[in-house]
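Peer 1: sequence first, then the predicted structure, then my questions.
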Amino acid sequence: MTEEMTRYYARRAREYERVYTLPAWQMGIAEVRRRVLAAFAGRRVFEVACGTGYWTELIAGVATSIHATDVNDETLTLARGRPYPLGNATFAVHDAYMPASASPTWNAGFAGLWLSHVDATRMEQFVDAFHSHLVPGAIAIAFDERDDPTRTVRGMRMDDATGNRYEARRLENGEHYEIVKNFIDEPRLRRALARHARNLQYDDLGRFWIATWEAT
């Protein structure tokens, strides 16, 4: 993640979850929630880029344990502050592009609304790092936005040199940022996961896509 994006998500932490109230998101998010709960029941889950912990809290309600990571301590502070009555959630500041520092122990992995922010030139690095946390046979789920024509974008540009798509973002305090926002279609995801996934299922949920696979 670029320094600008890191600053953006740190500053945006308390605004972030408003996206989950968008009327256009409700049907898709409900289906993602259903699939996540079914897949992760009784699992030991590794979560990358957990943000403010929206999905962490949900998954903790059904998982044996969840280890949620993010590069920003500002967002992790909000994630840690959520209720975890089972006491099964742990947290760590961790760069998504960095591999695990110990042998993998997690039999499930989750990346929610994250892959669109992965630098196109570092996708292989991220995929390798993510799977370094997972034991063979682990169930993994990722979901993100699709390139929907009804989606409102204030400013966008493409960088042909890197293959990245960028969007302009403005916070409530008036600060402006430019962030990576790539749209990952099925062929692109299959190429990215080719060395690490089997039985990959990719589904179109309208405003979102969701993919499930087994780690090799």
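Peer 2: That came through, no problem.

Peer 1: from here on, contacts and neighbour counts on C-alpha atoms
Peer 2: Will do.

Peer 1: all strands for the protein, in order.
Peer 2: All strands of the chain, identified by DSSP state E, fall at 44-48, 65-70, 89-93, 106-112, 134-145, 156-159, 164-170, 176-180, 197-204, 208-215.

Peer 1: out of those strands, which gets nearest to R188?
Peer 2: Proximity to R188, assessed across these by CA to CA, is greatest for strand 197-204 (11.1 Å).

Peer 1: what's the closest one in contact with?
Peer 2: Applying CA atoms under 8 Å, 6 or more residues apart in numbering, the contact partners of strand 197-204 are E186, R190, W209, I210, A211, T212, W213, E214, A215, T216.

Peer 1: comparison target, given below:
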Amino acid sequence: MSNASELIQEMQTYYHHRAADYDVSMGYDQPEVVAQLADVIEHLRQLVTGKRVLEIACGPCFWTEQIYDCTHSFLATDYNQSTLEQAALKQLPAHKVQLQQANAYQLSDLPHDFDVVLAIDWLAHVPMSRMRDFLHDLHLHMKGQVVFCDQLPGSKSWTGKFDSEGNHLQSRHLKNDASYTVIKHFFSDTEIANIFSDFPVNVEIDRYPDVQRIVLSYSLNPTTIE
């Protein structure tokens, strides 16, 4: 098993066990925290308004809950059934939002008739050795617009730990004291340009430093896949 595959499995296990505590650990249960994210939420809403949206790695669907109502339809997917069970507790309207278990590295298993593919706090976890294949697969099976939202680094985000393929690593701990290693990239503009250099897309970058958020968005067209 490759190092990347091992890290992917470890992250899947970590988020499976973190599912029930995820929203609280992120402060999403606090109205003041949600209020601080208003500008990011509004930007995402503008990108998805009236669109058929596929969300990959949706987690417990905090962000889904903030933006689904302005969309045409919303399919929220995640690898872990445990996170989808937490998402179901939000009781999002079934006529608008569907939940489905899916592997973000196997998008061919999903329908392809979406206007927007959305992933929040996902791209930062993709191993560098899998990045091009992931994006190629995404572009191959999906058309329309792609939106990635991730975190900007805080004062304690950088660990100085990198593996042999350049993945920035963090150690995470759960309430039961179990420890996991996760990939957590914090991309510079140059790194973003390098990641997307193989694809004919124009990536727009919007940063929200007050809440440590970055939004990458671009449109796909028939020439995106080479």
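Peer 2: Yep, it's here. Keep in mind that this is a model prediction, so the values were computed, not measured.

Peer 1: format the contacts of strand 197-204 of the first structure as TSV; extra columns: neighbour count and distance to N164 of the first structure.
Peer 2: Converted to TSV, the contacts of strand 197-204 of the first structure look like this (neighbours: other CA atoms under 10 Å; distance: CA to CA, whole Å):
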residue	neighbour count	distance to N164 of the first structure
E186	17	17
R190	18	18
W209	22	19
I210	22	21
A211	19	21
T212	22	24
W213	21	25
E214	21	27
A215	23	26
T216	16	28
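
Peer 1: farthest-apart pair in the residues you listed, please.
Peer 2: Distance extremes for those: the farthest pair is W209 and T216 at 22.0 Å, using CA to CA.

Peer 1: which residue is the nearest non-sequential neighbour of L193 of the first structure?
Peer 2: V127 (6.9 Å; CA to CA, 6 or more residues apart in numbering).

Peer 1: scratch that, A87 of the second structure
Peer 2: Nearest to A87 of the second structure is P60, by CA to CA, 6+ apart, at 4.2 Å.

Peer 1: residues touching that neighbour, list them.
Peer 2: P60 of the second structure neighbours (CA under 8 Å, 6+ apart): A19, Y22, D23, T83, L84, E85, Q86, A87, A88.

Peer 1: counterpart of it in the first structure?
Peer 2: In the first structure, P60 of the second structure lines up with T52, judged by TM-score structural alignment.

Peer 1: same question for N80 of the second structure.
Peer 2: In the first structure, N80 of the second structure lands on N72 (TM-score structural alignment).

Peer 1: ok, the closest residue to its match other than its chain neighbours to E3 of the first structure distance?
Peer 2: Closest residue in space to N72 of the first structure, ignoring its immediate chain neighbours: A10 at 6.0 Å, by CA to CA, 6+ apart. The gap separating A10 of the first structure from E3 of the first structure is 11 Å, by CA to CA, to the nearest Å.

Peer 1: neighbour-wise, which of those two wins?
Peer 2: A10 (19 against 8; other CA atoms under 10 Å).

Peer 1: residue in the second structure paired with that one?
Peer 2: Using TM-score structural alignment, A10 of the first structure lines up with H16 in the second structure.

Peer 1: how about residues contacting stretch 208-216 of the first structure?
Peer 2: Counting by CA under 8 Å, 6+ apart, 28, 32, 131, 134-146, 195-204 sit against stretch 208-216 of the first structure.

Peer 1: can you say which of the strands of the first structure is packed in most?
Peer 2: Ranked by mean neighbour count, the strands of the first structure are led by strand 44-48 with a mean of 26 (mean count of other CA atoms under 10 Å).

Peer 1: angle of it against strand 89-93?
Peer 2: Here the directions of strand 44-48 of the first structure and strand 89-93 differ by 30 degrees (axes from the mean of the first three to the mean of the last three CA atoms, to 10 degrees).

Peer 1: now the closest residue to E74 of the first structure other than its chain neighbours: how far from A111 of the first structure?
Peer 2: With sequence-adjacent residues excluded and distances taken as CA to CA, 6+ apart, E74 of the first structure is closest to A10, at 5.5 Å. From A10 of the first structure across to A111 of the first structure, the span is 18 Å (CA to CA).
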